[in-house]
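**Student:** Provided below for reference: sequence and predicted model.
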Amino acid sequence: MIEQGQKLPAATLSQLTADGMVNHQVQELFAGKKAVLFAVPGAFTPTCSEAHLPGYVVLADQLKAKGVDIIACVAVNDAFVMKAWGEAQNASEIMMLADGDASFTKAIGLEMDTEQFGGIRSQRYAMIIEDGVVKQLNVEPPKSFEVSNAETILASL
């Protein structure tokens, strides 16, 4: 598993924008920026839709006031699903990133096999990134939602 102080690995995350599909190189996306990246097991799933993403939507302005350049949500879903979920959640301030083949999630060692639920998915976590380096990493134990929420990350900035 990636640890605090380590650089993010080379990987590609996709985003469907008004201008079409954009494939972001992770190292380039976060270079020279302060970012919050949080991951959910799946778009449109209960905890993710009722608490995790909405918390970041509500606190986006406060996070940005603390110097955060990018607030991004990543899931092992496709970019079409991530865009639709972002729109359904009014998440215009959140970059909705797709890790369709779980390559980024596997590269940082935070994948889990949910079996019947959806196969390989991401564990729930949040990280603070500065210039591509993980400054803080909060990984949730299975079936928990306590340390990766927007309130905890805001208090850590």
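**Tutor:** Perfect, thanks for sending it.
**Student:** alpha carbons only for contacts and neighbour counts from here, please
**Tutor:** Will do.
**Student:** Select the longest helix from this structure.
**Tutor:** Taking DSSP state H as the criterion, the chain has its longest helix at helix 53-65.
**Student:** in that helix, what's buried?
**Tutor:** Neighbour-count burial for helix 53-65 flags 53, 54, 56, 57, 60, 63, 64 (criterion: 16 or more other C-alpha atoms under 10 Å).
**Student:** now the residues you listed as JSON lines including distance to residue 118?
**Tutor:** As requested, the buried residues of helix 53-65 are exported to JSON lines (distance: C-alpha to C-alpha, whole Å):
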{"residue": "53", "distance to residue 118": "19"}
{"residue": "54", "distance to residue 118": "22"}
{"residue": "56", "distance to residue 118": "24"}
{"residue": "57", "distance to residue 118": "25"}
{"residue": "60", "distance to residue 118": "29"}
{"residue": "63", "distance to residue 118": "31"}
{"residue": "64", "distance to residue 118": "33"}
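**Student:** Got another one to weigh against that:
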Amino acid sequence: MTIKVGDTLPSVNLKYCPYDPSLEHACGIPQNLSTDSFKGKKVVIFGVPGAFTPTCNNSHLPEFHQKFQELTAKGVDQVICISTSDAFVMDAWGKWTKTNDKLILAADGNGEFVTATGLAQDLTKIGFGPLRSQRFALVADDLKVTYIGVETGSGVSVSGATAVLAAL
């Protein structure tokens, strides 16, 4: 079952490398990012099937970075991008795209978040493996989902920053 508006976010730990401009080419030690830390906050979480992949890299991630100020102006406290990659890949992707100054690029390496929310998919047929995130965006206010957009085709529409802004 896929998470829906009104549901509570599951309690899981993601991994991320905090933004540190002095660590230009290294992550350091990945930190836990518990979804429980979103209590009392308005967060946007968007999921991508893979870091560095064409749509994720050229459309999805950049739009959230470009519209970050608009999102925070509407009360968003944090914008988190998740993928089933590891924290080191997510850190490298954030540095390469220069988006980790505003966005948190977090790893759901074991797929706990996407599995618990019903947002996992099997992309074995294209060589990506059996556990990947669907392309989605959700807004949670004090852990309650207030918006969810899951893509059913290719490209970015309901999971993009423009759709999220329209829902806020």
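**Tutor:** In hand now; what should we look at? Predicted model, so just to flag it, every value in this text is computed and none were measured.
**Student:** circling back: which of the buried residues of helix 53-65 of the first structure lies closest to residue 103 of the first structure?
**Tutor:** residue 53 (21.9 Å; C-alpha to C-alpha).
**Student:** Just tell me what that closest one corresponds to in the second structure.
**Tutor:** Counting by TM-score structural alignment, residue 53 of the first structure lines up with residue 61 in the second structure.
**Student:** Contact partners for that match?
**Tutor:** By C-alpha atoms under 8 Å, 6 or more residues apart in numbering, residue 61 of the second structure lies in contact with 81, 99.
**Student:** Run through the neighbouring helices and strands of the lengthiest helix in the second structure.
**Tutor:** In terms of residue count, the longest helix belonging to the second structure (DSSP H) is helix 87-97. Secondary-structure packing of helix 87-97 of the second structure (3 or more C-alpha pairs under 8 Å, 6 or more residues apart in numbering; DSSP states H and E): strand 13-16, strand 104-107.
**Student:** Comparing these, which comes out most buried?
**Tutor:** strand 104-107 (a mean of 29; mean count of other C-alpha atoms under 10 Å).
**Student:** Which part of the first structure matches that strand?
**Tutor:** Taking TM-score structural alignment, strand 104-107 of the second structure hits residues 95-98 over in the first structure.
**Student:** The matching stretch against the second structure, how far on average?
**Tutor:** Superposed on the second structure, stretch 95-98 of the first structure shows a mean distance of 0.6 Å to its aligned residues (mean C-alpha distance after the TM-score superposition for the first structure).
**Student:** Nice, that's everything, thank you.
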